[in-house]
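> would you be able to build a 3D model of this:
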Amino acid sequence: MFGSVPAAAARPDSVSDQADARIEESPVHSVTPEPHTPDPIVSDSQTFKRAFADMRAGFGQRELWLSLGWQDIKQRYRRSVLGPFWITIATALQALAMGLLYSTLLNQPLREYLPYVTIGLIVWGVISASILEGADVFIANEGLIKQLPSALSVHVYRLVWRQFLFFIHNAAIYVLLIVVFAVWRDLGWSLLLAIPAILLLFANAMWVSIVFGIFATRYRDIAPILGSMTLMLFVLTPVMWSTKALQDAGGQLSDRAKLVEIVPTYHYLEIVRAPLLGDPVHWRSWAVVGVITVVGWVVAVFALKQYRARVPYWV
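Model prediction:
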């Protein structure tokens, strides 16, 4: 009995020895696997593809911004008898008052000066609204941005559409003036140049609203700065005063008067107003507006690419 105990106790040792021998003879060694590193998550929110997609998606939602833009006008003149026609009446009264006053002060014929001032005020209304309301376009729509799943550009389309409706309402004053003062006699085929000029005007209103809207949302000091800048531009731009008063005997602007061409808003005003009055437009104005349009849209696309996703957190 007692002789069997050592033999039984020796079996485990012999088994472990055999196992150790097999491990030593095996050509494969145990290797501890390295921990798997997850692939980095790459966000496409800051890409040109998403920026252009936002513009396309916003335009595709045109039923939304067309309706909202029209509702903005109806809400402004809600419960009034004349409704949106107050837009035309207010602009007409302002143009009539300023036209009568400044034509007397500057010794200008009313037949020439009143249409000049009227068109200037109509175009300037689009320019100033693009700057001032464009800077506030995202802040004013904070609720919709946070609650409505839509493209960011919808609010820009809405603003530009609203300004286009204002422009159409005010254009009725111009039609009335060219009939009353027989301005139509001075118009020629150059009148057609007003069509691309107006399209350029609203194309610039788009990029101005995008750029100023994004940066004014991030830096709230920009809006007051733009307000002061717009007032300064109104004084420097020949809206109320005519460049004809600065011409020499040969009909050319004097050297000092040519400083007005430094002001970019002068060229926007010139390419729209000159064809509507039957006056020639210098190629420099078209070139300046074209260059500013291209550069402005490049900046707008970069701004959308870089900061589009952050606007909802800034408002």
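> for the rest of this, base every contact and every neighbour count on C-alpha atoms.
Noted.
> show me the contacts for Ile127.
Contact analysis of Ile127 by Cα atoms under 8 Å, 6 or more residues apart in numbering lists 201, 205, 265.
> what about 6 Å?
If a contact means Cα atoms under 6 Å, 6 or more residues apart in numbering, then Ile127 has no contacts.
> what about Val180, neighbour count?
Applying other Cα atoms under 10 Å, we find 11 residues neighbouring Val180.
> what helices or strands is the helix ranked longest in the chain leaning on?
Taking DSSP state H as the criterion, the chain has its longest helix at helix 153-180. When contacts are defined as 3 or more Cα pairs under 6 Å, 6 or more residues apart in numbering; DSSP states H and E, helix 153-180 packs onto helix 48-60, helix 62-76.
> output the ones you listed in TSV, with distance to Asp136 and mean neighbour count appended to each entry.
Below are the helices and strands packed on helix 153-180 laid out as TSV (distance: least, Cα to Cα, whole Å; neighbours: other Cα atoms under 10 Å):
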stretch	distance to Asp136	mean neighbour count
helix 48-60	18	16
helix 62-76	15	15
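> and the strands in the stretch 201-315 of the chain?
For the stretch 201-315 of the chain, strands defined by DSSP state E, counting those that start in this stretch do not occur.
> which stretches of it form helices?
Remark: helices assigned in the stretch 201-315 of the chain by DSSP state H, counting those that start in this stretch are 222-236, 264-277, 283-307, 311-314.
> buried ones in the first one?
It stands for helix 222-236. By neighbour count on 16 or more other Cα atoms under 10 Å, the buried set for helix 222-236 is 223, 226, 230, 233-234, 236.
> and this one, so I can compare the two:
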Amino acid sequence: MSYHDAVWDVTEALANFHLAALLGWQDVAQRYRRSRIGAFWLTINMGVLIGALGLVFGTIFNSPMNEFLPFICVGLIFWGYYTQIVSEGCSGFISSSDTILQLDIPFFTYILRVWYRNTVILAHNLVIFPIVLLIFWKSIGFSALLAVPGFALVTLNMTWIALMLAILCTRYRDLIQIVQNIMQVMMYVTPIMWMPEHLPERASHAMLDYNPFFHLISVIRNPLLGQSVTATSWIACACLAVAGWSLTLLLLRKYRARIAYWL
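Alright, predicted model coming up:
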């Protein structure tokens, strides 16, 4: 199979994005059918989690609550978003095996489906952030607009990660558990429930600079908190996207014809 076939799969899925959006929206609607609150149940659960962990870890680290709670709020919301895309990406092809075996749809459509439904849930959870800001009478400036290109970079990275994992996990099913364990560990070594300044200077270099998820969080969280994003984080996310997509397209080119046989 040529490299062109892999590129065609991705571009065709993007050209027919409405199909992935429709499937993703149906997933959300079906999950919360007969529920009056719907997806906002997840928002309520996330709000309770943010409040509880914010109070506990803010007290442990002796951090001012007006700084720590908005920090952990954005961190937990987007970490949950990343975790769900990675986790559901692993089974992106497996969970859609019936459709894949019957219809000739670009494989990347199923990844866009995962991305879309989790982005809808993210939009619900983001309602919590302005509420937290109102509680502490904090405001955000025009620098928050930098979160938009930050989210674009995050989307580029999360989609190739999900596509790569979908291919590998379809072939090696045990990899799903390994990835889930890795994500659990990464949550504790990424500044989600603790702030970068809580680390000693020697440890912060290794745990932050070489942690891709730190950069993926920073390009969105820092603008929303009125903080600047370092050039290192922008460059790291951009390079990660280019390298990741190059490798993933090679993987898709090599194994695209075999995915259906692995299901």
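> TM-score for this pair?
The TM-score (TM-score structural alignment, normalised by the length of the second structure) is 0.95; 262 aligned residues with a Cα RMSD of 1.3 Å.
> any chance of the helices of the stretch 201-315 of the first structure in JSON lines, plus distance to Phe52 of the first structure?
Formatted as JSON lines, those follow (distance: least, Cα to Cα, whole Å):
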{"stretch": "helix 222-236", "distance to Phe52 of the first structure": "26"}
{"stretch": "helix 264-277", "distance to Phe52 of the first structure": "26"}
{"stretch": "helix 283-307", "distance to Phe52 of the first structure": "8"}
{"stretch": "helix 311-314", "distance to Phe52 of the first structure": "16"}
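> so which of the ones you listed comes closest to Phe167 of the first structure?
Evaluated over the helices of the stretch 201-315 of the first structure, closeness to Phe167 of the first structure peaks at helix 264-277, with 12.4 Å, by Cα to Cα.
> what range in the second structure matches the closest one?
Aligning helix 264-277 of the first structure against the second structure (TM-score structural alignment) gives residues 212-225.
> could you look up the SS state of the aligned partner of Ile127 of the first structure in the second structure?
Aligning on TM-score structural alignment places Ile127 of the first structure opposite Tyr82 in the second structure. When classified by DSSP: H, G, I helix; E, B strand; the rest coil, Tyr82 of the second structure comes out as helix.
> next: Ile119 of the first structure.
helix.
> the one 5 residues further on now?
Recorded secondary structure, Trp124 of the first structure: helix (three-state DSSP).
> tell me, how many neighbours does it end up with?
Neighbours of Trp124 of the first structure (other Cα under 10 Å): 19.
> please list all residues in contact with it.
Counting by Cα under 6 Å, 6+ apart, Trp124 of the first structure has no contacts.
> swap in 8 Å and give it another go.
Per Cα under 8 Å, 6+ apart, neighbours of Trp124 of the first structure: 239, 269.
> so which of the buried residues of helix 222-236 of the first structure is the closest to Leu192 of the first structure?
Lowest distance from Leu192 of the first structure to the buried residues of helix 222-236 of the first structure (Cα to Cα) belongs to Phe234, with 26.6 Å.
> mind telling me what that closest one corresponds to in the second structure?
Checking TM-score structural alignment: Phe234 of the first structure goes with Met187.
> same check on Val81 of the first structure?
Aligned partner of Val81 of the first structure by TM-score structural alignment: Arg36.
> likewise for His169 of the first structure?
By TM-score structural alignment, His169 of the first structure lines up with His124.
> so that match makes contact with Phe40?
Yes - counting by Cα atoms under 8 Å, Phe40 is a contact partner of His124 of the second structure at 6.4 Å.
> before we move on, back to that, mean deviation of the longest helix of the first structure from the second structure?
In the superposition with the second structure, the average deviation recorded for helix 153-180 of the first structure is 1.1 Å (mean Cα distance after the TM-score superposition for the first structure).
> nearest to Ile139 of the first structure, of the helices of the stretch 201-315 of the first structure?
Smallest distance to Ile139 of the first structure across these (Cα to Cα): 8.6 Å, for helix 311-314.
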